[in-house]
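In: Below is the sequence, then the predicted model.
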Amino acid sequence: MSFSPDPTSVTQLTPLLFLERSASVFPDKEAVVYGDRRLTYREFADSVFRQAQALRASGIGDGDRVAFLLPNVPEMLVAHFAVPLLGAILVAINTRLSAPEIEYILEHSGAKLLVADAGVLSGLTDFEPKVEEMVVLVDGSGTLPAGAIAYQALLERGSDDPLPLRVDDEHRPISINYTSGTTGRPKGVQYTHRGAYLNSLAELLHSRHHPDSIYLWTLPMFHCNGWCTTWAITGIGGTNVCLRAVEPATVWKLIETEQVTHLNAAPTVLISLANHPAAAPLGRTFTATTAGAPPSPTIIDQLGALGMDVVHLYGLTETYGPITVCETQSHWESGTGRVRMLARQGVAMIGADPIRVVDDDMNDVPRDGETMGEVVMRGNNVMSGYYNDPEATAKAFHGGWFHSGDLAVWHSDGYIELRDRAKDIIISGGENISTIEVEQAIVSHPAVMECAVIAMPHDHWGERPKAYVVLKPEAEASPAEIIEHVRGRLAHFKAPDEVDLVESLPKTSTGKIQKYVLRDEIWGDRKSRIN
């Protein structure tokens, strides 16, 4: 039996519908704040139409890829609606990539036009983008490169004439987001209008947004389209507070002056905020949503003392950002036990299929909190595939599930808890050691601000843990003290053999610690990272 619904009862899902509604329901409400700039939802919609009409006048049309290399400025937010409004596909590029990396993404995606920030371009060497046209936004720093046109000149090609905020097919690609590429060339992850719409709603629900939300952009918009929050805040009619660069002092100032209620950030960003001299109890409801790496119970406790309610999510670029949430339960005990429960990755978000942890034969592992397996997922929150890479897509979707490459245990209550990336697990004398477990033991030391644990080669055991530790300002602790601290919390074989005290850790633009940089220092030119 087949069902053919009447068009009266079907609307193709797209985040464009969010702007249609908020521009009508909240026309005079502040939609965007950036320094002295303030845009109402009526003005924000006009900006979207103007950019879309300008891109159309520049030859952009159905299916074209348009690249944006911008920090968290209003023009980047506008692009998330203007580009798909034309049936085109947004390619948001990491602003911290090198010139060759950006050139590869432009070439692989086939982007026709690039909109770039002058300040970002000024930091690139020998940058030669192969696009039909480059548009440059001068926002405080940098100059207009030869051969490029100014963003304002682009806008002058357009008009404020409205375009229908609809899509003919919800399965159309809305964006292509490139993976980090730390194990090879980055892959282009395709999001659809439908997936972006549904994941936006899930973000609103799980991060507890409401029309009075004032959201501070500490998460890069180029990262998984800001976990779809680029669209979601408009959906609920909240206010976007744009932030060009994340500086803890500036973040705390904006939290106070703009009365911010929500932000998203990786744990490393939250650590820097919690340990900044300006940190003080907020005295009002505030939600900090975190993902990108498992937050330690220590930082969750620190943020709670400041009045921040931490929402812990987990996901990947291939899942529109977060796909699980650690749903709090009223029966969880208070104190340390509750904080440890909150550090788990949890269960599937609304809109996603249930998450599984499986063995090599795709069988569910026991829900005993001890047996490790790979996290696999499927459903509305999973990418449609890798752009122009059917082989990689087929491999990732083997067995009808997306394979994350993350290792976790499954608890009896159905919650999953990450133990490691498959490539990050330390195998010492045949025993598996979770670097996450060791890291959480280290940061529970009162002098430690953050750390990273990796495997180092060992002639007898094969691999042993090594820790890189950043101490809190003016705090003191010796490597021996830290090792002994871990031994008091974990089996002795899990404690690191070596601890290096460092001033900082290498990180991505989204705050993830780049463990491969640390590995390269230890393993050097060895062909195998298995000793």
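Out: Everything's here; your move.

In: all contacts plus neighbour counts: C-alpha atoms, from now on.
Out: Will do.

In: SS state for Asp499?
Out: Let me fix one detail, which is that residue 499 is Val and not Asp. strand (DSSP: H, G, I helix; E, B strand; the rest coil).

In: Please verify my assumption that it contacts Ile483.
Out: Yes: using C-alpha atoms under 8 Å, Val499 makes contact with Ile483 at a distance of 7.5 Å.

In: what's the burial count for the closest residue to Glu498 other than its chain neighbours?
Out: Using C-alpha to C-alpha, 6 or more residues apart in numbering and skipping the chain neighbours, the partner closest in space to Glu498 is Lys466 (5.0 Å). Per other C-alpha atoms under 10 Å, the neighbour tally for Lys466 reads 23.

In: In addition, the following structure is provided for comparison:
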Amino acid sequence: MYNGLNTFGTIVEHRAKLKSDERFIRFENTHLTYREFNEGGNQVANFSQQLGLEKSDTCAVMLPNGPEFMVTWLGLAKLGVIEVPINTAYKGDLLSYILNKSECKAIVISAQWVDRLMDIEKDLHYLQQIIVVGEKDQTTSNKFHWHSFENLLENASNKPVDVQIQPSTPAVILFTSGTTGPSKGVVLPHSANFSVAKTACNLMNYVEEDRLYTVFPLFHVNA
């Protein structure tokens, strides 16, 4: 029974101690153990801190499903940086609206979508750091600081960052679909996601031996 703080970082650290080398995530032909997932999150937290991100800053994540999305989500949470997951179909005015409305200082983005940022470069008022997953071959702009996710991860410490996170600390801003008007950002603390996960486990009678498969994109609340 887990009796610690209901924050992403403390929960994952607890599980990593109990089930260190057991498989936690499987994606296509790769997998992460609990320890690897926890340490990967620490690495993201450390390199994000080195780039100047601080607790309560916002960082967009525009990635396809995969381990990179997961460790980024965890690492930002450990640092107290608020994640802003972005629908990977967004571009143009809608993409600039989300980035400006949430005042994102950084974005972790797949190389395949960097050109979308270049298309709206002049409209981005807060973005400073662009962290690219994969090889980018597009023309980039001197307006931003560019980084390779893989290089940052390789050179970052896997030790925990010294940041105090509480259950009430904001963890994510989820934007609504915008069906009846401009999308609205909904701020959720660490405790909200913990409560949703706990409720789902109770309703579905999940047990530790179960395996969950998601077909949803990780930027979506249902994932």
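Out: Nice, thanks for sending it over. All values reported here derive from a predicted model rather than from experimental measurement.

In: tm score of chain vs chain?
Out: Comparison of the two superposed chains (TM-score structural alignment, normalised by the length of structure 2) gives a TM-score of 0.86, and 214 aligned residues with a C-alpha RMSD of 2.3 Å.

In: re earlier: which position in structure 2 aligns with the residue nearest to Glu498 of structure 1?
Out: Here Lys466 of structure 1 stays unmatched in structure 2, going by TM-score structural alignment.

In: Now Lys466 of structure 1: which helix or strand?
Out: If you go by DSSP states H and E, Lys466 of structure 1 is part of strand 462-471.

In: same check, this time on Leu273 of structure 1
Out: Secondary structure (DSSP H and E) places Leu273 of structure 1 in helix 267-274.

In: Which strands and helices lie in contact with that helix?
Out: Contacts defined by 3 or more C-alpha pairs under 8 Å, 6 or more residues apart in numbering; DSSP states H and E place helix 267-274 of structure 1 against helix 248-257, helix 297-305, strand 448-458.

In: just these: most buried one?
Out: strand 448-458 (a mean of 22; mean count of other C-alpha atoms under 10 Å).

In: on contacts alone, who are the packing partners of it?
Out: Using 3+ C-alpha pairs under 8 Å, 6+ apart, strand 448-458 of structure 1 is in contact with helix 267-274, helix 435-443, strand 462-471, helix 515-523.

In: 7 Å instead, please
Out: On a contact count with 3 or more C-alpha pairs under 7 Å, 6 or more residues apart in numbering; DSSP states H and E, strand 448-458 of structure 1 meets helix 435-443, strand 462-471.

In: Columns distance to Thr289 of structure 1 on top of those, output as CSV?
Out: Shown next, in CSV, are these (distance: least, C-alpha to C-alpha, whole Å):
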stretch, distance to Thr289 of structure 1
helix 435-443, 19
strand 462-471, 23
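
In: quick one: which of those is nearest Lys112 of structure 1?
Out: Closest to Lys112 of structure 1 of these, according to C-alpha to C-alpha: helix 435-443, at 41.9 Å.

In: what does the closest one correspond to over in structure 2?
Out: On structure 2, no counterpart of helix 435-443 of structure 1 exists by TM-score structural alignment.

In: thinking again about what came up before, the strand holding Lys466 of structure 1: what's the following helix or strand?
Out: Going down the chain from strand 462-471 of structure 1, the next helix or strand is helix 479-487, by DSSP H and E.

In: Identify each buried residue in that following helix, please.
Out: Pro479, Ile482, Ile483, His485, Val486, Arg487 (16 or more other C-alpha atoms under 10 Å).

In: can you check stretch 8-23 of structure 2 too?
Out: For stretch 8-23 of structure 2, the buried set under the neighbour-count rule, 16+ other C-alpha under 10 Å, comprises Phe8, Gly9, Thr10, Ile11, Val12, Glu13, His14, Ala16, Ser20.

In: For these, please prepare CSV with the additional fields secondary structure and distance to Asp210 of structure 2.
Out: Below are the buried residues of stretch 8-23 of structure 2 laid out as CSV (DSSP: H, G, I helix; E, B strand; the rest coil; distance: C-alpha to C-alpha, whole Å):
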residue, secondary structure, distance to Asp210 of structure 2
Phe8, helix, 20
Gly9, helix, 22
Thr10, helix, 22
Ile11, helix, 18
Val12, helix, 18
Glu13, helix, 20
His14, helix, 19
Ala16, helix, 18
Ser20, coil, 18
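
In: Which of these sits closest to Val172 of structure 2?
Out: Within the buried residues of stretch 8-23 of structure 2, the smallest distance to Val172 of structure 2 is 11.4 Å, found for Phe8 (C-alpha to C-alpha).

In: wait, doesn't Thr176 of structure 2 sit right on Lys184?
Out: Yes: the pair Thr176 of structure 2 / Lys184 is scored as a contact, 5.4 Å apart, by C-alpha atoms under 7 Å.

In: Reformat the helices and strands packed on helix 267-274 of structure 1 as TSV; add distance to Arg38 of structure 1.
Out: Formatted as TSV, these follow (distance: least, C-alpha to C-alpha, whole Å):
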stretch	distance to Arg38 of structure 1
helix 248-257	14
helix 297-305	30
strand 448-458	36
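
In: Please report how far the residue mapped onto Ala54 of structure 1 from structure 2 lies from Gly134 of structure 2.
Out: Using TM-score structural alignment as the criterion, Ala54 of structure 1 maps onto Phe47 of structure 2. For Phe47 of structure 2, the distance to Gly134 of structure 2 equals 17 Å [C-alpha to C-alpha, to the nearest Å].
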